[in-house]
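Peer 1: Here is my input; please provide its structure:
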Amino acid sequence: MAQQTITLIGGGLVGALLAQQLAQRGFAVEVYEKRPDPRLSGFPGRSSASCARGTRPSMDSGGRSINLALAERGLQALRTAGLADDVLQRAVMMRGRMVHDRDGNSSLQRYGVDDSEVIWSVSRGALNMLLLDAAEAAGVQFRFGQSLVSADFDAQRIRLADAAGVERELPAGMVIGADGAGSALRATMNAHSPLGERVESLGHGYKELEIPPAGELPAGVLQLSGGRDQYALEPHALHIWPRGGYMCIALPNTEGSFTVTLFLPAQGAAPSFATLPDAAAATAFFSEQFPDLLPLIPYFSEDFDGHPVGTLSTLYLQRWHLDGRALLIGDAAHAIVPFHGQGMNCGFEDTVVLANLLAAAPNDSAEVFAEFQRVRQPNANAIATMALENYVEMRDSVADPHYLAKRELGALLAERAPQHYMARYRLVTFSHVPYAYALERGRAQDQLLEQLLRDTPNVADIDIEAAARLFQSNLAPLPGLRHG
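Peer 2: Model (predicted):
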């Protein structure tokens, strides 16, 4: 049955998936997206598979990664939309973190217990286009090249501008903003009634580089890299070069390349982006700190000088909505740093919650929006905290002996007492328990791990049966965890 028309600002990943789910539930949905249709104009970003050497297009002006980590929460939202199988056909499985030390050695730290607990590297552009197709097939109307200029929430009207700057005004009853961390709707809502906005900068930035497919590299380089097939590195892993205070990571793309991201302090003493003003300085830095990685990036100078330094911040809002007239979702409401790979997954989880709430009470948007914030805000705050903590873990802890001891002990407990211990990363990545629960449970578990290792620092000397009893007596059984 037809419901009222919903106006959506933003046709990116979260906006397109939300639009499709709302249309499936009987709502008429119109989406206004400031960018051109990527299915016609091409999605900004690089693809060494389709570009000749020296003619590769530059990274999109926002500096955004061309691939993302898809985990169970995002997959479950895609299953709800009937799209999970199509997406996985376009993704690369990542079993764990491949940690590269300063001596060129590498070791895999699995994310889960086996290949049923993996994450997937997906192309942002390919995923966005798939979601746009699915939404249109469900009846969603998209209007591309339309930027939100302003909104009159009392008169329930919005003003848009096209690429030429020509403005027009349209009626818009219920407006939902899925237009990302730089949300124009959020700015308009905040001008109408302050939302309690707070942005915390990490003080670190990032720059995108690229490892091309193996066929573009000299044979001598490949013999040392451990790559196979068309990939210069092991394809089924998220690669990390942790260096304490900074790091590089690399995620595989389906055509054989890897997207490499350098994370560094933005300012301050070396190393920082302020002390690496150009490719020459960066090359010397990589030669010293990432000597095994640099030979895999033949376009290093072009990439470093041509790509912007991205910023990393966390967005907090006291309010996500204006009664029943306007609501923010995804990064527009709770942008986080990318170090848990959960930004997209959290946003996709948002879409299922909101679509179900609206379907249950289509004529009470004020109550729906309030309930959506009540349910999702504590979880958004929790994953924001865990993403910040995971940055420290990725750049510092993965090579730390005490961290590795806790990881080893945790793996033993997961086998011996699976109802009472599950690593926090697994709770976040491979289950549907609320993020807020995962944060608190993880802290409680960590306290007990620290207690055990404080008494007996060597894992081999710990009585695992006694350790299991400690967890069973101090923690309630974990809630049902099976995913899918």
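
Peer 1: from here on, contacts and neighbour counts on C-alpha atoms
Peer 2: Fine.

Peer 1: Next SSE downstream of the longest helix belonging to the chain?
Peer 2: The single longest helix within the chain, with elements called by DSSP state H, is helix 365-395. Next in sequence after helix 365-395, counting helices and strands by DSSP states H and E, comes helix 401-416.

Peer 1: here's the other one to compare against:
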Amino acid sequence: MQTPKKIAIVGSGLVGTLLGIYLKKRGHTVHIYDRSPDIRKINFSGRSINLVLSDRGVKALSDVGLQKEVLGIGIPVEKRAIHVGENTVNEQFYGKDGEVIYSLSRGLLNKKMVDLAEKAGVEFFFEEKVWDVDLTTATISIGETERGEWFTKDYDLTFGADGAFSRIRHRMQRQSMFNYSQEFLEIGYKELHIPANADGSHKLDKNSLHIWPRGKFMLMALANLDGTFTCTLFMPHDGENSFESLQSKEQLVDFFAQYFPDTKEVIPNLVEDFFKNPTSYLVTMKCFPWTFSDKVALIGDACHAIVPFYGHGMNAGFEDITVLNNMIEKYGDDWANLLNDYENSRKPNTDAIAELSYRNFMEMSSKTADEKFLLQKKIEKWFSDKHPDKWMPLYSRVTFSLQPYSEALAIGDFQNKIMEDVLRIENIQENWNSEEVESLILEKLKTAN
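Peer 2: From the prediction side, this is the model:
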């Protein structure tokens, strides 16, 4: 057991609440601050992307006995359902039999996590705006406005879990040798909604991630427990086929009739949802260092916000907590070295998942409807099934294993080069599962050893 500390966590999101549970179980006094109202008392909708929970996130939950609680509000998703035409749906299973990710409503999960943290003994302070932190003392400053009167609260250690536009990180950015970058995608997103059938059942297969890939834009849908689906339309902000180009009801209806005709019956409130819900932005944010001495540390999106196309924002944040917990086991009360090792071990891996997430938009929006890409996936699955000790597809490495993201990315790039050679074989469409292909892959793999 560590020597008990008084710890502040800024941000009551998913990472902040789970971190609070971990630290409380270590015997610390934990206070969580959030400038927003208690999420359990508000209607959470209009600008969300459903979350997917995979092995890394499940591990972080199971290590504190919360796996059953959270999986109980999730829906297992075993495959992609690619809507390539009005009446054509191709299915791509994610992994081997039994390997699934879980679709979770962000609002429902966040409410559950706050409940679980309170049950563990964490104390929450909602509608409290933290504007600053003293890096040398961990003291936080709270006030109604940024330029108004502040009052301070003293802590032994403060964590910034307050998202991509973190106030705690903002304070750290004002020190020398702090590197920071943010890059907005030209793609934005808008939430839409598929209601349940009259009997409460789902209008589409609930165990699939539904994707309508259309090149530079796409529609995506994930199921909720109540029979509904949360849909997300990803599009450029401006230009042809963009949010800017859809200004009227007629333009919107014509656009969906042309590109998503099979959604007409399942999205009855398209016009209302589209013009009511905001258009949101997507940003990748990187920074370093994440910590200051033994007093202040960043975690989750506050230090590595990523775009959502691999479904690993929450999983990467939860894995931060797993790594931090491992460092606590290793170092005990030596918080300075503990935090130093935490940031140095995580930084290469969060950079890697940021790269993978960025690439996956191209895969989901374009390649999932490409015959060459589909053939590559078929060959990879065939070879992996024959030689599971020699080949694990990149998606499985990222989603169904705990291998460091940076290693998964490097191996994935190597495997992709092999597949480029395989796809150049003459008549590969007919001979994709031949001895020739198997021998070539085995030979190429030897160069990695």
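
Peer 1: pretty sure Tyr421 of the first structure is touching Leu413, no?
Peer 2: Yes: if you go by CA atoms under 8 Å, Tyr421 of the first structure and Leu413 touch, sitting 6.3 Å apart.

Peer 1: Of these two, which one has the most company?
Peer 2: Tyr421 (25 against 22; other CA atoms under 10 Å).

Peer 1: mind checking the SS state of the aligned residue in the second structure for that one?
Peer 2: In the second structure, Tyr421 of the first structure lines up with Trp391, judged by TM-score structural alignment. Look at Trp391 of the second structure: counting by DSSP: H, G, I helix; E, B strand; the rest coil, its state is coil.

Peer 1: do you know how far Trp391 of the second structure is from Asn241 of the second structure?
Peer 2: Computed as CA to CA, to the nearest Å, the Trp391 of the second structure to Asn241 of the second structure distance reads 39 Å.

Peer 1: Specify the angle between the helix or strand Tyr189 of the second structure falls within and helix 335-365 in degrees.
Peer 2: Per DSSP H and E: Tyr189 of the second structure is located in strand 179-194. Strand 179-194 of the second structure and helix 335-365 are oriented at 50 degrees to each other (axes from the mean of the first three to the mean of the last three CA atoms, to 10 degrees).

Peer 1: Quick check: the aligned residue for Val375 of the first structure in the second structure?
Peer 2: Aligned counterpart of Val375 of the first structure in the second structure: Ser345 (TM-score structural alignment).

Peer 1: try Ser183 of the first structure
Peer 2: Aligned partner of Ser183 of the first structure by TM-score structural alignment: Ser166.

Peer 1: what sits against its match?
Peer 2: Residues near Ser166 of the second structure by CA atoms under 8 Å, 6 or more residues apart in numbering: 160, 302.

Peer 1: Look up how far Ala60 of the second structure lies from it.
Peer 2: Ser166 of the second structure is 23 Å from Ala60 of the second structure, where distance means CA to CA.

Peer 1: Helices along the stretch 151-300 of the first structure, start to end?
Peer 2: Here the stretch 151-300 of the first structure has its helices, by DSSP state H, counting those that start in this stretch, at 184-192, 219-225, 279-289, 300-306.

Peer 1: gap between Ser181 of the second structure and Leu135 of the second structure?
Peer 2: Note on Ser181 of the second structure: its distance to Leu135 of the second structure, by CA to CA, is 21 Å.

Peer 1: Next up, the contacts around the equivalent of Ser147 of the first structure over in the second structure.
Peer 2: Using TM-score structural alignment, the partner of Ser147 of the first structure in the second structure is Lys129. With contacts defined as CA under 8 Å, 6+ apart, Lys129 of the second structure is in contact with 33-35, 142-145.

Peer 1: Return the member of those nearest to Ser357 of the second structure.
Peer 2: Asp34 (27.6 Å; CA to CA).

Peer 1: Tell me which residues touch that closest one, please.
Peer 2: Going by CA under 8 Å, 6+ apart, Asp34 of the second structure touches 10-12, 125-130.

Peer 1: Just the buried residues from the residues you listed, in ChimeraX please.
Peer 2: Remark: buried members of those, expressed as a ChimeraX selection using 16 or more other CA atoms under 10 Å:
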select :10,11,12,125,126,128,129,130
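
Peer 1: Please give the element, helix or strand, for Arg80 of the second structure.
Peer 2: Per DSSP H and E, the secondary structure element for Arg80 of the second structure is strand 79-85.

Peer 1: and that strand, which stretch of the first structure?
Peer 2: Counting by TM-score structural alignment, strand 79-85 of the second structure pairs with residues 96-102 of the first structure.

Peer 1: which residues sit against the matching stretch?
Peer 2: 106-112, 118-119, 236-243, 289-290, 398-399.

Peer 1: Could you list every helix and strand in contact with the strand holding Tyr189 of the second structure?
Peer 2: Judged by 3 or more CA pairs under 8 Å, 6 or more residues apart in numbering; DSSP states H and E, strand 179-194 of the second structure is in contact with strand 229-236, helix 270-276, strand 280-288.

Peer 1: Fine by me, thanks again.
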